[in-house]
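> Predicted model follows, preceded by the sequence.
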Amino acid sequence: MTVKLAIAGSSGRMGRMLIEASQQTPGVELVAALDRPDSVWLGRDAGDFAGVNTGVAISADVDAAFALADCLIDFTRPEATLLHLEAARRAGKAMVIGTTGFKPEEKQQIAAFAEHIPVVFSANMATGVNAVFKLLEVAAQILNSGYDVEVYEAHHRFKVDAPSGTALRMGEVVAKGLGRDLAECAVYGREGVTGERKPETIGFATVRGGDIVGDHTVTFAALGERVEISHKAGSRMPYASGSMRAALFLQGKRNGLFDMQDVLGLK
């Protein structure tokens, strides 16, 4: 059975990659492409960015998109994603959410929507990153005493939230494995005379520059040794390909909140 797919933010860097991936994924049919109402790309073919003709014109009408599509993939901004979720609920359709930067109360809204429609919501859609999440879970259980934990992430100059959703999720995974609450032990950047590092903290360092797609490293540092678990993305295609897997995973589901660990069978 083919999944009829709509893609939000289709003129953006990730949107363009999602459109390209949709043309390469068996079992997926692109039927709608969305962009902002003020976009200069409205009415253009969604494949113009990649030099292909998809036969799908870019539109700003989300309700019309859901009339055609089974599932919407959204990597936009929190406020737009929440509006798209409202439309998905009205239509009784599925969503794959790769948007980051949600506040805790907004995540609760997503969970509430998922009581009515099926949703995959993940900090990172790449298969490799989700393998790293699993490795971090194991590492935290083993390296649970005498190791300082630091999370480093780097992204392109255009990214608007920090730390990245992926870095935060890595911190959450490690904190859970160590029996800690990330909200209580996270340290976001250091400056001045900070004093000695408190052993229960998990530190975050953020870099923004150029066209870095996404680098993430978690370091477990002890006296005399250091363990590092890293993922480096060379393009956005791993995120797009994982999103296609998520859309296919939602076929036949009536409701529920899932993440890529569910999609990949890692739970």
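Nice, thanks for sending it over.
> rest of the way, CA atoms for contacts and neighbours
Will do.
> what about Q108, which helix or strand?
Using DSSP states H and E, Q108 maps to helix 104-113.
> got a list of contacts for that helix?
Contacts of helix 104-113 with the rest of the structure, by Cα atoms under 8 Å, 6 or more residues apart in numbering, involve 78, 82, 85-86, 89, 257.
> mind redoing it with 7 Å?
89, 257 (Cα atoms under 7 Å, 6 or more residues apart in numbering).
> which residues touch G214?
G214 sits next to 154-155, 232-233 when contact means Cα under 7 Å, 6+ apart.
> for these, which one is nearest D38?
Comparing the contacts of G214 against D38 with Cα to Cα places H155 closest, at 26.9 Å.
> and that closest one, how many neighbours does it have?
Neighbour count of H155, defined by other Cα atoms under 10 Å: 22.
> Buried ones in stretch 124-144, by neighbour count?
Across stretch 124-144, burial judged by 16 or more other Cα atoms under 10 Å covers 124-134, 136-137, 139-140, 143-144.
> What count of nearby residues applies to Q24?
Counted with other Cα under 10 Å, Q24 comes out at 13.
> that older thread, can you name the next helix or strand after the helix holding Q108?
Next element after helix 104-113 (DSSP H and E): strand 118-121.
> okay, now the one to match up with it:
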Amino acid sequence: MLKIAVVGASGRMGQSILRLAKSMGNVAVVGALVRPGSPAEDKEVPDWPHICYTSDRGAGLAEAEVVLDFAAASDEIGLVRHCVDYGLPLLVGTTGLEASTRQVLEQAAKKIPVLIAPNTSKGVNILLELVHRAAAALDEDYDIEILEAHHGRKNDAPSGTALRLGEEAAEARHKRLDAVSVHHRKGQTGPRRGGDIGFSVVRGGDIAGEHTVYLAGPGERLELTHRASSRDTFAHGALDAARWLAGRRAGLYEMRDVLGF
């Protein structure tokens, strides 16, 4: 029985993980952390009535064997330091991480296992591999555009998954994403610059997550798409990743490691 603590437990992903963990039988929730002042604080967790939502990091993580973090990126550094101090494996599903936070995670990975997964869906991580291969095989005559769509309450744009897809495409062509990414087009933009990777964003309704990578070349277009119909797919992936992470040696991991490719 793997004991997990969920950070950001009152959010959409946190709620999905708490609910699915109950049905799996081999995972026990021992902590459910929320931000200070959250309406959920001190209330019992549905499906886990012996657990209350708490903002007390020490109490919430005291019995955990693996920590799953889906909280706001601004809360990250203190959590990472706590996990390092207590030797807790950490899965980071938070998106919109600053470069400085990423550096803190990389340093932490020298002491504890850290898995950074902007998207825990197994299908999305297969998509990352396919995009890398396609971008490497098709030269810059094939323009790359990335379209992502999410629910209206999502805070960051483009999504962490969209950016990761862009990184895969750029790396496959031996480029840095920040040198070729285009996030804004309006007015007289002029012709498209060869090698650019464009991003478009849709926000609305309850869209769980959709990502399409277009490789548009002479006389043809390749479209690689993943659509999530339920947030449960991300929760399943996160719980599988947590089980994989338990007992690993210190290091920086990603979902590809979990999936074995």
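Received, thanks. None of the values given here were measured: they were computed from a predicted structure.
> Need the TM-score from the superposition.
In this superposition the chains share a TM-score of 0.96, using TM-score structural alignment, normalised by the length of the second structure; 261 aligned residues with a Cα RMSD of 1.2 Å.
> Okay, strands next: where are they in the second structure?
Taking DSSP state E to define them, one finds strands in the second structure at 2-7, 27-33, 44-45, 48-52, 66-69, 90-92, 113-116, 143-150, 181-182, 197-203, 209-217, 220-228, 251-253.
> Let's have those in a markdown table, adding distance to T101 of the second structure.
Shown next, in a markdown table, are these (distance: least, Cα to Cα, whole Å):
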| stretch | distance to T101 of the second structure |
| --- | --- |
| strand 2-7 | 16 |
| strand 27-33 | 20 |
| strand 44-45 | 29 |
| strand 48-52 | 28 |
| strand 66-69 | 14 |
| strand 90-92 | 11 |
| strand 113-116 | 11 |
| strand 143-150 | 24 |
| strand 181-182 | 21 |
| strand 197-203 | 23 |
| strand 209-217 | 24 |
| strand 220-228 | 28 |
| strand 251-253 | 14 |
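> Which residue in the second structure aligns with G146 of the first structure?
Aligning on TM-score structural alignment places G146 of the first structure opposite D141 in the second structure.
> ok, now L68 of the first structure?
Using TM-score structural alignment, L68 of the first structure pairs with E63 in the second structure.
> what's the distance between the closest residue to its match other than its chain neighbours and G247 of the second structure?
The spatially closest residue to E63 of the second structure, leaving aside those adjacent along the chain, is V30, at 6.2 Å (Cα to Cα, 6 or more residues apart in numbering). V30 of the second structure is 18 Å from G247 of the second structure, where distance means Cα to Cα, to the nearest Å.
> Tell me the counterpart of P218 of the second structure in the first structure.
Applying TM-score structural alignment, one finds that P218 of the second structure aligns to L223 in the first structure.
> so who does E150 of the first structure touch?
Counting by Cα under 7 Å, 6+ apart, E150 of the first structure has contacts 202-204, 218-220.
> okay, those residues in JSON lines with neighbour count next?
Listed next are the contacts of E150 of the first structure as JSON lines, based on neighbours: other Cα atoms under 10 Å:
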{"residue": "I202", "neighbour count": "26"}
{"residue": "G203", "neighbour count": "20"}
{"residue": "F204", "neighbour count": "21"}
{"residue": "V218", "neighbour count": "24"}
{"residue": "T219", "neighbour count": "18"}
{"residue": "F220", "neighbour count": "21"}
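> So for stretch 177-187 of the first structure, what gets flagged as buried?
177-178, 180, 182, 185-187.
> To clarify, my last question referred to stretch 227-235 of the second structure.
228, 231-235.
> Which residues does that stretch contact?
Stretch 227-235 of the second structure has contacts (Cα under 7 Å, 6+ apart) with 13, 16-17, 119-121, 208-211.
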